[in-house]
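Asks: model the following, please.
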Amino acid sequence: MGSCGTVRSSIMVCVPLMGSSVKEMMSQMGLAKSQGADMVEIRLDYIQKFQPLQDLQMLLRDKPLPVIIVYRPKWEGGQYEGDEQRRLEALKLAMELGADYIDVELKVVSDLMLNPNLNKHSIGKIIVSCHVGDHTPSKEDLSILVAKMHSTGADVIKLVTHASNITDLATIFHLLAHCEVPLIAYSTGDRGLISHLLCPKFGGFLVYGSMGNNSIPGLPTLNSLRQAYKLECLNANTKVFGLISNPVGHSKGPLLHNPAFRHVGYNGIYVPMLVDNLKEFFRIYSSPDIAGFSVGIPYKEAVTGFCDEVHPLAESIGAVNTIIRTPSTGKLVGYNTDCEAAITAMEDALGARRSINGASFTSPLAGKQFVLAGAGGAGRALAFGAKTRGARIIIFDIDYERARSLAHSVSGEAQPYEDIVKFRPEKGGILANATPLGMHPNTDRIPVAEDTLGVYRLVFDSVYNPRKTRLLKEAEAAGAVVVSGVEMFLRQAISQFNLFTDGEAPEEFMREIIWEKF
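Replies: Predicted structure coming up:
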């Protein structure tokens, strides 16, 4: 699978456990160890009818992993509503019984620290934590807060904010990179995901990963941290590549690019970036550490306006799916790897014979009717690719003016989207779906009338999750050659990888991953 190189991160992966009984907690602890966790965080406030002495002895006596004990009160987002003194006594007891860490809230840490017996029998350490409501404070306010937490004598500081926008996370990264005490810092919510994934690059103390059915918005799974991302391979020099999209959760890019980086020994990480505002995003994330981007729905066209330069093919298409930050100048250069990926996948499926010596090549798409559903970024790439091969293009899009504009650019024809269900194609033509119809989880829809599918010679679907969409299943049953979006995805990713690394993609290795993971 390729190695991390010599400089590895010392980052620990911690799994929060929220079992309702001691028995359940112990079972989860064993599972966490078997799945590769370095540490567990036991939430005492989730245990029903918690008996401090009896339960803590059981939990800590034969613990298979280092343990952080948390007993979170309601006023800090937890479940505990009882007597405050009793709660603090339970934390002290956990320390005495061998907890590696106890987590104490900033508001009450002075009450705990005043206890003269706290550290007498213990080698455990204190994490002082603070959860900052429903927002991310400014860099200045967070620095003041960290200084206040540091002054308590904490061994480790833990700071949790909420990300309403991915741009909020830049403050967290700045904090992690400049803090002089061990720091756990991350943001909650769907937009907070990369605060966990990039934590080792900026020097964080540990990262959280969820396990089993206990999924938490914005928290990566333990499995993804160990398999796809392998955070132990990250260090300060790791180059970051992100997928700019909204939504972004469907993407399989991290499952492909990260193992491929490691396979060739390239120090990079590829992460999903849920972006709401392109202008703000590019203003905030201008660091040379962020070396490039993939671009997904719905930004492939709009993102061209944020590139300093656009490759001629991408410029003619009017859509960019790959951006590289030039190391010497920091300029953003936009490319389109979708176009050739989709068209060559179709040609190869039709048995195209390409010349090796540069002799003329006649595409099997030449002269064929090319029916395109969708005139967005992916649709534009398909239309321009089909035009270069001499196809006759008919475009349907929910935005008729957008379809008309694209048709004009490729000397094609636009028709109203509602007419696609009654459209009768020429026999032997090509159908290409460049809409999200059929994408997981709404997998039951197709863009055209089912009884027309047998008329086409080839049906292509840009959707790659699921691998074989309903459209492709119905088309195959009707006798058409079918090409999955997975093939386009793989080919465009190979070209992207070459641009990202300025090297050669491990094509066979990437194809193996596709077969295994999709």
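Asks: switch to C-alpha atoms for all contacts and neighbour counts from now on
Replies: Will do.
Asks: how close does residue 168 get to residue 280?
Replies: 10 Å (C-alpha to C-alpha, to the nearest Å).
Asks: among these two, which residue is more densely surrounded?
Replies: The residue with more neighbours, out of residue 168 and residue 280, is residue 168; 23 against 13, by other C-alpha atoms under 10 Å.
Asks: secondary structure element for the residue nearest the centre of the chain?
Replies: Central residue of the chain (C-alpha atoms, centre = their mean): residue 272, 2.7 Å from the mean position. Using DSSP states H and E, residue 272 falls within strand 268-274.
Asks: and for residue 193?
Replies: Assigned by DSSP H and E, residue 193 falls in helix 193-197.
Asks: show me what the helix ranked longest in the chain is packed up against.
Replies: For the chain, the helix that runs over the most residues, judged by DSSP state H, is helix 485-501. In terms of contacts (3 or more C-alpha pairs under 8 Å, 6 or more residues apart in numbering; DSSP states H and E), helix 485-501 is packed against strand 290-295, strand 322-325, helix 338-349, helix 507-517.
Asks: quick one, strands of the stretch 301-450 of the chain?
Replies: 309-310, 322-325, 332-335, 369-373, 392-397, 413-416, 430-433 (DSSP state E, counting those that start in this stretch).
Asks: this one next, for a side-by-side:
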Amino acid sequence: MAVNVVLSLTSGSVGEALSLIDRYASYCQGIELRADCLASLSCEDISAVSARAKELGLFSILTLRHERDGGFFHASYKEHDRVLSELVSCCSFDFVDVEEWASDSIVSLARSNGSRVIRSAHFFSSMPSDIVSYVEALAAMGDVPKLACMLSSSADFSFFTDSAMQLKSSLSGDYILVGMGEYGFPSRVLASIMGSFITFSSVGTVSAAPGHVSPDVLYSLYRVPSINEGTSIFGIIGNPVLHSMSPGIHNPIFAEKGLDAVYIPFCVDSLEEFFSVADRLNIKGVSVTIPHKQAVIPFLDSCADVVSAVGACNTVVRRGSSWWGTNTDVYGFWSPLEDVLSVSTLASGRRATVIGAGGAARSVVYALVKNGFDVLILNRTVEKAASLAADFSCEYAALDESSCALISSYRSVIVQTTSLGMGNNCVNPLAFYDLQGDEICYDIVYIPKMTPFLSFAEKKGCRIITGDLMLKAQAIEQSRLFCELV
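Replies: Take a look at the predicted model:
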């Protein structure tokens, strides 16, 4: 069953809503007018919205969402019913969305005017203990049932997925099932797999619900309308993960190669729950990011030697009924550096300084040592630097002014591997050291692209390597493995 992408219009004016319909019509199959978001309610104006949708071949949904159900209509239930009745009487929409507590008179009025009724229920703090029975009870009212639940964990997503699979077998008519929030995002992309005939999207400053993205993202990046039971599912697991750039790398590769595959971010707080649901959804492979690169290893049936060497895994794929892991971060790090090395004269020979001693640093140190570099490891917690140095027979020191002389003898390549270049921690961890200008400076942070460390290095005349190059290189190697499984 093909799913319909619906644009929820949360504009404050009908004029803006009409503009958005025109802009996004090619990316969706329907629109939902959230009348509760409008500054004023005019039957003439609201009718113009459904008319414009019809002109463009889109079906239309009228919704006046009460604050009790996450909407912006703040009056009493009685006033809600009065206003919605008035709108239903004077406007023609294909669907009218009513809360499960709506009066029978509104339901009868909508039906008599030729609209199908969506009977909706929203759970923002918990889920029904029995989703299947709840949706079946809504369906028994003779309407299209809609259940939207906030998912707050991997266990919630697993339960939600199981319920969706059961509903596909027990319900013969249309229904709408939505998992809200970061943990629920995969359900929006995999709506057809979940059996839902609609997935919602929104644009602008007011999101219609937690987890919405714009319709062009669902349509063009994730190719949601074409996802079916035969689509190969891949993704990235982490926490948090919706910020990841990886879907924007892998999905275009699938599209360019004409492969029936999709790559989705999965927020994961329990690897055990994730791998359980991965079996039920037949997920074929995943990228692994913070904080699971080490923790995922016990869930593998086998792995490449590099995983054991660096103690981290960033790529997991199915091999038959087993999970096999590898680490493409090593290749991703080395590939851009190798390109620069091929045209560079090294200031102090094949010697490098690595800032940081975490999981990312392990991959970097491994790649450097494997390719003939002597390495100095700097870290604020010296004990961690010492531990990593012992594993790879490297030198180590504290990340402060006392190490300047050592850095000078390991300055051909300087690699920044910590989180100090991103977000609220956006600082240059090597600010105390005076770069000479002939160093190769590499920061594996990719948001922002120009970190304080790289900006400082560029001003000094150093060659710089940005973290997005590593991201792309490791993703291309991952993609090679993923595409073999489609």
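Asks: would you mark the buried spots in the helix or strand that the strand holding residue 272 of the first structure is followed by?
Replies: Counting by DSSP H and E, the next helix or strand C-terminal to strand 268-274 of the first structure is helix 278-284. Residues of helix 278-284 of the first structure classed as buried by neighbour count (16 or more other C-alpha atoms under 10 Å): 278, 281.
Asks: how much does helix 278-284 of the first structure stray from the second structure?
Replies: Averaged over the aligned pairs, helix 278-284 of the first structure sits 3.3 Å from the second structure after superposition, using mean C-alpha distance after the TM-score superposition for the first structure.
Asks: which residues sit against that helix?
Replies: 166-167, 170, 275, 303, 306 (C-alpha atoms under 8 Å, 6 or more residues apart in numbering).
Asks: 10 Å - rerun?
Replies: 165-171, 244-245, 273, 275, 299, 302-303, 305-307, 332 (C-alpha atoms under 10 Å, 6 or more residues apart in numbering).
Asks: which among the residues you listed count as buried?
Replies: 165-169, 171, 244-245, 273, 275, 299, 303, 306-307, 332.
Asks: inside helices: which ones of the residues you listed?
Replies: Per DSSP H, these map to helices at 169, 171.
Asks: quick one: which of the buried ones among the contacts of helix 278-284 of the first structure is nearest to residue 112 of the first structure?
Replies: residue 171 (29.8 Å; C-alpha to C-alpha).
Asks: touching, that closest one and residue 142? I think so.
Replies: Yes. With contact defined as C-alpha atoms under 10 Å, residue 171 of the first structure reaches residue 142; the gap is 8.3 Å.
Asks: what sits in contact with each of those two?
Replies: By C-alpha under 10 Å, 6+ apart, the residues touching both residue 171 of the first structure and residue 142 are residue 136.
Asks: ranges for the helices of the stretch 1-150 of the first structure?
Replies: For the stretch 1-150 of the first structure, the helices defined by DSSP state H, counting those that start in this stretch cover 22-34, 52-61, 84-96, 109-113, 139-150.
Asks: among those helices, which is nearest residue 425 of the first structure?
Replies: Comparing the helices of the stretch 1-150 of the first structure by C-alpha to C-alpha, helix 22-34 comes nearest, at 55.4 Å.
Asks: for the alignment partner in the first structure of residue 222 of the second structure, give its distance to residue 495 of the first structure.
Replies: In the first structure, residue 222 of the second structure lines up with residue 229, judged by TM-score structural alignment. According to C-alpha to C-alpha, residue 229 of the first structure and residue 495 of the first structure sit 21 Å apart.
Asks: between these two, which one's more packed in?
Replies: A count of neighbours by other C-alpha under 10 Å puts residue 229 above the other of residue 229 of the first structure and residue 495, at 24 against 20.
Asks: name the nearest residue to that one, sequence neighbours excluded.
Replies: Leaving aside its sequence neighbours, residue 229 of the first structure sits nearest to residue 258 (C-alpha to C-alpha, 6 or more residues apart in numbering; 6.2 Å).
Asks: give the contact list for that neighbour.
Replies: 227-230, 241, 266-271.
Asks: same check, this time on residue 257 of the first structure
Replies: 228-229, 241, 263, 268-271, 493-494, 496-497, 505, 510, 513.
Asks: still on that earlier bit, need the helices of the stretch 1-150 of the first structure in TSV (columns: mean neighbour count).
Replies: Output for the helices of the stretch 1-150 of the first structure, formatted as TSV (neighbours: other C-alpha atoms under 10 Å):
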stretch	mean neighbour count
helix 22-34	17
helix 52-61	16
helix 84-96	18
helix 109-113	15
helix 139-150	15
